[in-house]
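# Mind folding the following:
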Amino acid sequence: MKLARLYVLLRVVLLPALLGPVTGMSEPRSPEATSSIANLVEGVKDSVVNVDVQARAAGSEDFFEKFFGMPGGGSGGSGLGEPDPHERIRQGEGSGFIIDPNGLILTNNHVVENAISIRIRLNDGRQFDARVLGRDPLTDLALLKLQGDVKNLPVARLGDSDAVRVGDTVVAIGNPFGLTSSVSAGILSARARDIQSGPYDNFLQTDAAINPGNSGGPLFNVRGEVIGINTAIVGGGSGIGFAVPSNMARALLPQLEKGQIHRGWLGVAVQDLTPELAQALHVPVTQGAIVTDVQPGTPSAAAGLKRDDILTAIDGQPIESSRGLTREIGFRQPQETLTLTVYRGGKAREVKAKLGERPDLEGTTPAPPPEERSDTGHELGLSLREADPRLTPGVKGGALLVDVMPGSPAERAGLQPGMTITEAGGKPVRGPEALSQVIKAQKPGSVLLLRVQVGKSLLLRALPIPAKR
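Next up is the predicted model:
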């Protein structure tokens, strides 16, 4: 406990020193010198908004709920919908910021996921309803549009997150615990953090205080530019917060405005190249991504990539790791042609590859409209659509789970969005309608054995059929 108190005392003394130039220790600082971010805050605070959300309760706690207690999980639609009378509705709060004077708001996906209604409160007290234009669960970003007569709103400028350096002063503004326009300051603690929340993790780390309700709010540099979107904190930790880099958000904005995210895809499994592996593979490089598998019929196979190939650059830009390769490919567009630098047999070569479109490997694609999906009924809690063959190598047909109702027999059976049902009751499943027919033929109170596929893994699930149907 003494150690904790000592840390707090040191923090109070040292933080003001981070907010202005070092001028020596001989003279005490004036009160004005310790308020060096006051003008910055005054200039940007009106662009920060409060996001009030009513959302369908998720079936189980998801990654971001552990950090912020916000609605999340599942694979609800990107727009708003009427609540089902059988669903639990929960209230949530988050933050966001205006990026267009006509009412475009950038926030986190987990703030508005599964939203039934969204209400935006501006710093001047005005309130607007909002709808989701687009969202991307894999980077935890969402774009909202204010409804009604909206114009000439104050905006926050997106800065260059690549230009910020570790040690630079940063300022977070948001609504922690509903406390509107709360300001905290700190430094950039680290860059390119992978916190295992998704395939494109590249977070900025800061020690500026971030708390529940800050989620989706801006992280500013000293020029008043947004260099990050506050997203997560370490549970049980202190002074460890994470923000999505502004450059990542800028790259996705055109697609978020259109409501769909399209990503490039090679179709390879990779792992990091280590110095030991480089020595064993007799290559003169120590950073890159080793190909461990090439899926048949994918862009990687068409490009002639092979197992044990080492990818070290894309269009001349170095690739330092397997995660770096995943990020770089994921932010390219389908049908784009790349030049890959590849080491094979210890020798470098260049390979042309035309990207395909990345399948929904995580099952995060919003559920399609009712006319495009098959719903087996409220009693089982399953929503299905035709399977993507890229997700189930070697399987023809199948029914892809796009939604599972919380508390339903499907959820109790361990079924999750993103799974593909390939067999039911010992019979191959050729599509959603075929599965529906098998389910309807079951006796009340019986249990239906399902074979499901996730990637290359095959699993069994026992789906209970209600006694009263």
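# Could you use CA atoms for every contact and neighbour count after this?
Will do.
# the helices in the protein, which residues?
Assigned by DSSP state H, the chain shows helices spanning 2-14, 38-44, 63-68, 109-112, 246-258, 275-281, 299-302, 322-330, 409-412, 432-440.
# can I get the ones you listed in TSV with distance to Ile195?
Listed next are these as TSV, based on distance: least, Cα to Cα, whole Å:
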stretch	distance to Ile195
helix 2-14	25
helix 38-44	29
helix 63-68	10
helix 109-112	16
helix 246-258	16
helix 275-281	24
helix 299-302	28
helix 322-330	12
helix 409-412	27
helix 432-440	36
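# Gly178 - how many residues pack around it?
18 (other Cα atoms under 10 Å).
# Quick check: it touching Arg121?
No: using Cα atoms under 8 Å, Gly178 makes no contact with Arg121, being 11.2 Å away.
# Check the gap between the closest residue to Gly94 other than its chain neighbours and Ala58 for me.
Using Cα to Cα, 6 or more residues apart in numbering and skipping residues adjacent in sequence, the residue nearest Gly94 is Gly213, 4.3 Å away. Going from Gly213 to Ala58 by Cα to Cα, to the nearest Å gives 18 Å.
# the more surrounded of these two?
Gly213 (28 against 24).
# which residues does that one contact?
Phe68, Glu93, Gly94, Ser95, Gly174, Asn175, Pro176, Phe177, Gly178 (Cα atoms under 8 Å, 6 or more residues apart in numbering).
# Which ChimeraX command selects the buried ones in those residues?
Selecting the buried subset of the contacts of Gly213 in ChimeraX, with 16 or more other Cα atoms under 10 Å as the burial test, is done by:
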select :68,93,94,95,174,175,176,178
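# Alongside the first, I'd like the structure of this one:
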Amino acid sequence: MSAPHRGAALSTLSLAAMLGLSLLFGAAAPAIAAATKGPDTVADTAARVMDAVVNISTSQTVAPSRSVPTPELPPGSPFEEFFEEFFKRRQQQGEENGGRPRRVSSLGSGFVIDPTGFIVTNNHVIADADEIYANFADGSKLKAELVGRDTKVDLALLKVTPPEGKTLTSVKFGDSDVLRVGDWVMAIGNPFGLGGTLTVGVISARNRDINSGPYDNFLQTDAAINRGNSGGPLFDMDGNVIGINTAIISPSGGSIGIGFAVPANTAVPVIAQLKEFGETRRGWIGVRIQQVTDEIAESLSLGKTRGALVGSVTDDGPAAKGGIKAGDVIVKFDGKDVKDMRALPIIVADTPVDKQVEVVVVRRGKEETLKLAVGRLDENDKPADSEAPASPDKPAPDATTTTKLMGMEIAELTPELRTRFKLKDDAKGVVIVAVQPSTPAADRGLVAGNLILEVNQEATGTPKDVENRIATLKKDGRRSALLMIGDADGQVRFTALPVD
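Coordinates of the predicted model:
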């Protein structure tokens, strides 16, 4: 799936490809307008904040394009002479231009958050720029220096030096968590390089994941956002910045009423770290997590689908030192509810490094409160991974004694099977030697060579152990069994299978 537009740097995204819909109209789709009457006026609010919004112009040096080699054609081809003349002419033109690097420029938006000259924008607006300038509403232009950037949330902090005796107009961040779907907002930016432009709309949705990074929780708005608006502020009706406009979905590059903004409450700690350290310092606890499905929630007696299921724990990491184990479901972190898997990396990342926090986990159907010290994330690492990819399926050898259960054939781990599936010497569990097609086990990605390490958080060493656990679950009226699955690389994940 293609990513939404990020300013002028990205190619046009097909709305049909993004949403799986067909475009029914041959003409350009009209912009989505608010169906209800908006505020009587936003003129007073706009007048207070407009001067704090700036146009960001950048320039960079681009190396000359390399000449295209003349295609090889069979001797005597009727096109041989034509292509030789064409490419000879192209080479001469390049030599006449001196083969010199060329300068390219781009435009975006930003806003002043401190009268001393600190400006917030998107990282993609200033990425790879040699020079950055902030153009103000009064026509003045100041050179900006990059203080720091964060590629994961797509934010950058710039600094300009105001002329002596001049105080810059600035704006303040608001609380994006109090926004509701339907609240009115206004966007100010530099669409298509036109200069300061204001549009009004509503919050269309919250916590949108557009697959642009590990911390996606965008605000969605129908306020018109176009190329060049990137990095500009999204205001509430009191003039507080509640978002930074970052991306749009559009078949043509123009607004169709689907724009996305980084929430202020996500941006504020990032900006504070960039201002203090010139880099981000995110929290990390060292767990590999996966989504809690309805089946997993039922098998773990969670009551409802919630939390993040711990698949594995990094040795000597903060989570391991705090007592978190594989199979735990983290439902609360530092006083904040973990609604789903995607919420945990965002909460942990916003937690100060070295802070002592309480973590509530569900273990064997009961809540336990643990304590740990948050570590620092290596920015080259992923904050949390999903399920591990499956290994290629392999048929069971004829000599292996197997037990058929839940769409699988399982067997005790023997030296022969360890060799066949390239399992490590210290691998334990019951090996899956075959999976029947079109079964829940196949749908969950289980394949030959996987190991069943636990059934409902009880270790298994033989197929009989698995059978006994399943029989107990059926007797207790449970509909699914939670399996801890290991692979040849030692990666662990959980999956729930129906016991019928």
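# one step back: figure out which of the helices of structure 1 is closest to Gly125 of structure 1.
Comparison of these against Gly125 of structure 1 by Cα to Cα identifies helix 38-44 as nearest, at 15.8 Å.
# hmm, back to that, could you export the contacts of Gly213 of structure 1 as a markdown table, including distance to Ser246 of structure 1?
Listed next are the contacts of Gly213 of structure 1 as a markdown table, based on distance: Cα to Cα, whole Å:
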| residue | distance to Ser246 of structure 1 |
| --- | --- |
| Phe68 | 20 |
| Glu93 | 22 |
| Gly94 | 18 |
| Ser95 | 16 |
| Gly174 | 16 |
| Asn175 | 20 |
| Pro176 | 21 |
| Phe177 | 24 |
| Gly178 | 24 |
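# hmm, which of the contacts of Gly213 of structure 1 are common to structure 2?
Retained in structure 2: Glu93, Gly94, Ser95, Gly174, Asn175, Pro176, Phe177, Gly178, out of the contacts of Gly213 of structure 1 (criterion both residues aligned by TM-score structural alignment, their matches' Cα atoms under 8 Å).
# Mind putting these into TSV with distance to Gln335 of structure 1?
Converted to TSV, those look like this (distance: Cα to Cα, whole Å):
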residue	distance to Gln335 of structure 1
Glu93	39
Gly94	37
Ser95	36
Gly174	40
Asn175	42
Pro176	43
Phe177	45
Gly178	45
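# just the strands in the stretch 251-400 of structure 2 please.
259-263, 283-284, 287-291, 308-313, 329-333, 336-337, 356-363, 366-373, 375-376 (DSSP state E, counting those that start in this stretch).
# so of the ones you listed, which one's packed in deepest?
With neighbours taken as mean count of other Cα atoms under 10 Å, these reach their highest mean count in strand 259-263, at a mean of 28.
# That strand maps to which residues in structure 1?
Across structure 1, the stretch matching strand 259-263 of structure 2 (TM-score structural alignment) is residues 241-245.
# counterpart of Pro318 of structure 1 in structure 2?
So Pro318 of structure 1 corresponds to Asp337, using TM-score structural alignment.
# How much space separates that match from Ala343 of structure 2?
In terms of Cα to Cα, Asp337 of structure 2 sits 9 Å off from Ala343 of structure 2.
# and what of Glu379 of structure 2?
In terms of Cα to Cα, Glu379 of structure 2 sits 18 Å off from Ala343 of structure 2.
# And for Arg306 of structure 2?
Taking Cα to Cα, one finds Arg306 of structure 2 at 10 Å from Ala343 of structure 2.
# Of the two, which one has the most company?
Arg306 (21 against 18).
# Could you check which residue of structure 1 pairs with that one?
In structure 1, Arg306 of structure 2 lands on Gln287 (TM-score structural alignment).
# quick one: Gln295 of structure 1 and Gly267 touch, right?
Yes: under the criterion of Cα under 8 Å, Gln295 of structure 1 makes contact with Gly267 at 5.8 Å.
# which ones are touching Asn190 of structure 2?
Asn55, Leu107, Gly108, Ser109, Gly196, Thr197, Gly228, Asn229, Gly232.
# Mind jotting down where the strands sit in the stretch 101-250 of structure 2?
102-114, 118-121, 131-135, 141-150, 155-159, 184-189, 197-208, 218-221, 233-235, 241-248.
# Save these as JSON lines, and put in distance to Ala267 of structure 2 too.
Listed next are those as JSON lines, based on distance: least, Cα to Cα, whole Å:
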{"stretch": "strand 102-114", "distance to Ala267 of structure 2": "12"}
{"stretch": "strand 118-121", "distance to Ala267 of structure 2": "10"}
{"stretch": "strand 131-135", "distance to Ala267 of structure 2": "20"}
{"stretch": "strand 141-150", "distance to Ala267 of structure 2": "10"}
{"stretch": "strand 155-159", "distance to Ala267 of structure 2": "8"}
{"stretch": "strand 184-189", "distance to Ala267 of structure 2": "17"}
{"stretch": "strand 197-208", "distance to Ala267 of structure 2": "14"}
{"stretch": "strand 218-221", "distance to Ala267 of structure 2": "11"}
{"stretch": "strand 233-235", "distance to Ala267 of structure 2": "12"}
{"stretch": "strand 241-248", "distance to Ala267 of structure 2": "8"}
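# So which of those strands is nearest Ile271 of structure 2?
strand 155-159 (6.8 Å).
# quick one: the closest one aligns where in structure 1?
Using TM-score structural alignment, strand 155-159 of structure 2 pairs with 141-145 in structure 1.
# before we move on, back to that, of all the contacts of Asn190 of structure 2, which two lie farthest apart?
Leu107 and Thr197 (13.8 Å).
# sorry, back to before: compare Gln295 and Gly267 of structure 1 (neighbour count), which wins?
Legend: neighbour count by other Cα under 10 Å for Gln295 of structure 1 and Gly267, higher for Gly267 (21 against 17).
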